[in-house]
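> Please find the sequence and the predicted model below.
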Amino acid sequence: MDDAVRTDVDARSGVGTITLNRPQQRNPLSSSTMRLVTAALRMFGGDSSVRAVVIAADGPVFSAGHDLSEMVDRTLEEEQAIFDVCVEMMDAVQQIPQPVIAAVQGPAIAAGCQLAASCDLVVAADSAVFGTPGVRIGLFCSTPMVALSRAVGRKRAMQMLLTGDTIDAHTAADWGLVNVVVAPADLDAQVRALATRITSASPLTLQIGKQAFYRQIDLPQDEAYAAMAGTMATNAVTCDAQEGMSAFLEKRTPVWLGK
């Protein structure tokens, strides 16, 4: 894999990590980098030994967003292709069966903010900031808006989008964009602890739950309940659910079979 993106797997914990590796350029999300991230996500998604995925970045910046140098003097078709690649990457984050955690150590800007917001969970160092400043350069952050508005709600998203101002990690946590804020030195340990806590559950149950969450989140309540009643019934007859309920009643540790 191109060195713009690095991947590794901790065999003991089953946590796969995708690291943006262009720190001198502020980890831009060029078309080639986004394709590499998408490929890494799909690779991990198809590997049953990988129980959770972390998206991280080297250097002081998580990601400054799109590589603007590839967006100047382009045709409409060429610009469309860039954003299609971006959407494909964001969709892949939520389509793979494993939980995806963003480990944000520094500024997550524009499409970088979008990438963090698209992840299932976000752990941020207190040095991180989040922003969608495209309005200031004449390019409204319309695709970042999709993920951002689903994380922080309409008014707060509009504030970030219309002003282009950044928010700090603690504000991002208050607004619902970030789950946990930690000291920079504690970021990796906190991410690993969270991933380990999650992966103690049945991998099949995690997959069912993640898929169900995104399927129901934008449905009207009655449709969501109807869909989720069927999902929960189907989940209840799996081997892992039966094992988990039996283990609870028998006061023992469950043994997951992944089926």
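Looks like it came in fine. This one's a predicted model, so the numbers in the text were calculated from it and none came from an experiment. Numbering: from 1, shown residues only.
> drop to CA atoms for contacts and neighbour counts, all remaining ones
Noted.
> wouldn't G258 be in contact with A201 here?
No: using CA atoms under 8 Å, G258 is not in contact with A201, being 10.0 Å away.
> Find the residues that touch each one of these two.
Common contacts of G258 and A201 (CA atoms under 8 Å, 6 or more residues apart in numbering): none found.
> where do the strands sit along the chain?
Taking DSSP state E, the strands of the chain run over residues 5-10, 15-20, 28-29, 52-57, 65-66, 100-104, 108-109, 121-125, 129-131, 167-168, 180-182.
> okay, those in JSON lines with distance to M228 and mean neighbour count next?
Converted to JSON lines, the strands of the chain look like this (distance: least, CA to CA, whole Å; neighbours: other CA atoms under 10 Å):
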{"stretch": "strand 5-10", "distance to M228": "33", "mean neighbour count": "17"}
{"stretch": "strand 15-20", "distance to M228": "28", "mean neighbour count": "24"}
{"stretch": "strand 28-29", "distance to M228": "35", "mean neighbour count": "25"}
{"stretch": "strand 52-57", "distance to M228": "23", "mean neighbour count": "25"}
{"stretch": "strand 65-66", "distance to M228": "35", "mean neighbour count": "23"}
{"stretch": "strand 100-104", "distance to M228": "22", "mean neighbour count": "27"}
{"stretch": "strand 108-109", "distance to M228": "34", "mean neighbour count": "26"}
{"stretch": "strand 121-125", "distance to M228": "21", "mean neighbour count": "25"}
{"stretch": "strand 129-131", "distance to M228": "33", "mean neighbour count": "27"}
{"stretch": "strand 167-168", "distance to M228": "35", "mean neighbour count": "17"}
{"stretch": "strand 180-182", "distance to M228": "28", "mean neighbour count": "21"}
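> Take this one as well and set it beside the first:
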Amino acid sequence: MPDKEVIYEIKEGIAYITMNRPEKLNAIDPPMRQLLWDSFQDVKNNPEVRCAIVTGAGRAFSTGHDLVAMASARANEGPTTGDLYVVQSQIYKPIIAAINGICLAQGCGIALGSDIRIASSGAQFGWPQAKRGISSVSGPALLSQVVPRNIAFEFLFTGDFVDAQKALQLMLVNYVVEPDEVMPKAEEMAQKIIANAPLSIAAIKEAAIKGSEMGLEERVAFAQAKRDEVLKTEDAKEGVRAFAEKRAPVWQGR
């Protein structure tokens, strides 16, 4: 029996989501898409999860849609490509993409749907759909929100790939590290994050995501409302007490 196409584990508050079709460079077929959606739903709803790391098994993060599977009668079963990006945007917990290798098309979409991106020095990025006579969801919907539109259009119109250093220059990724340092760097970042107050993190992310759809006055008002909610929590009181007492805070998530 083949291994599951997505391995989902929770260790000490960190959810690990590993795309697991290394022989296919983690190309995403309908069963994998369903498992990814299920994993993201658990990250969203499971109170034990404070942060998530998404990565790929083998030498690729993901090459995007499995084009062979796209041609099958079952290609449209289960969650859609867009459903994955939407559920990622509804998770008010940090998601870190540990980009261990080539990252294309829908793979790039999953990476861009993450909050912090750490890339291997050997990673490559691209949206080659136009070379295959198909269109992109993540390119128009997500890439154009991360880089200037002219840069996004160059990616999408040419289908050219860029290496990790160029991706860093374009601010597609936060860090570029050696291949064997990708997961350690992601885990180091996750540990820094979960050391902080979970309600504060959730409020910050929700305000940033929802605020991006608002005008300035609405954005400020929404961010202030989220801040005021957090100020009423036990964690806020604990943070102030711990600072005054010169000790590490003990977060309760309430």
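Right, received. Where do you want to start? Nothing here was measured: the structure is a model prediction, and the numbers come from that model.
> Got a TM-score for the pair?
In this superposition the chains share a TM-score of 0.92, using TM-score structural alignment, normalised by the length of the second structure; 253 aligned residues with a CA RMSD of 2.0 Å.
> quick revisit: how about TSV for the strands of the first structure, with distance to D218 of the first structure added?
Shown next, in TSV, are the strands of the first structure (distance: least, CA to CA, whole Å):
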stretch	distance to D218 of the first structure
strand 5-10	32
strand 15-20	28
strand 28-29	28
strand 52-57	24
strand 65-66	26
strand 100-104	20
strand 108-109	25
strand 121-125	18
strand 129-131	24
strand 167-168	26
strand 180-182	24
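> list the buried ones in stretch 246-254 of the second structure?
Within stretch 246-254 of the second structure, the residues that count as buried by 16 or more other CA atoms under 10 Å are P249, W251.
> Name the residues that touch it?
Here stretch 246-254 of the second structure makes contact (CA under 8 Å, 6+ apart) with N196, A197, P198, L199, T233, E234, D235, E238, G239, A242, F243.
> rerun that using 7 Å as the cut-off
By CA atoms under 7 Å, 6 or more residues apart in numbering, the list of residues contacting stretch 246-254 of the second structure from outside reads A197, P198, L199, T233, E234, D235, E238, G239, A242.
> Helices - which of these land there?
In helices, judged by DSSP state H, the following of the contacts of stretch 246-254 of the second structure are found: P198, L199, E234, D235, E238, G239, A242.
> Which position in the first structure pairs with the last one?
For A242 of the second structure, the aligned residue in the first structure is A247 (criterion: TM-score structural alignment).
> Please name the nearest non-neighbouring residue to its match.
Once flanking residues are discounted, A247 of the first structure sits nearest to P254: 5.2 Å by CA to CA, 6 or more residues apart in numbering.
> G176 of the first structure versus that neighbour, what's the distance?
Using CA to CA, to the nearest Å, P254 of the first structure is found at 33 Å from G176 of the first structure.
> again, but for A57 of the first structure
Plainly put, A57 of the first structure is 21 Å away from G176 of the first structure if you go by CA to CA.
> repeat for G46 of the first structure
30 Å.
> Repeat that for T166 of the first structure.
15 Å.
> Same question for A111 of the first structure.
Distance, A111 of the first structure to G176 of the first structure, by CA to CA: 18 Å.
> between these two, which one's more packed in?
Between A111 of the first structure and G176, counting by other CA atoms under 10 Å, A111 is the more crowded of the two (27 against 17).
> can I assume that one is in contact with H66?
Yes: between A111 of the first structure and H66 there is a contact under CA atoms under 7 Å: 6.0 Å.
> What is the neighbour count of the aligned partner of M228 of the first structure in the second structure?
With TM-score structural alignment as the criterion, M228 of the first structure lines up with A223 in the second structure. A223 of the second structure: 19 surrounding residues under other CA under 10 Å.
> wait, isn't A223 of the second structure in contact with A207?
Yes: the criterion here is CA under 7 Å, and A223 of the second structure meets it with A207 at 5.2 Å.
> Look at the residue lying closest to F157 of the second structure once chain neighbours are set aside and say how many residues are nearby.
Spatially, and ignoring its direct neighbours in sequence, F157 of the second structure is nearest to A130 (6.6 Å; CA to CA, 6+ apart). For A130 of the second structure, the tally of surrounding residues (other CA under 10 Å) stands at 14.
> Show me what A130 of the second structure aligns to in the first structure.
In the first structure, A130 of the second structure lands on V135 (TM-score structural alignment).
> got a list of what its match touches?
By CA under 7 Å, 6+ apart, the contact set of V135 of the first structure is C141, L161, L162, G164.
> Trace the third one over to the second structure, please.
The pairwise alignment with the second structure assigns L162 of the first structure to F157, based on TM-score structural alignment.
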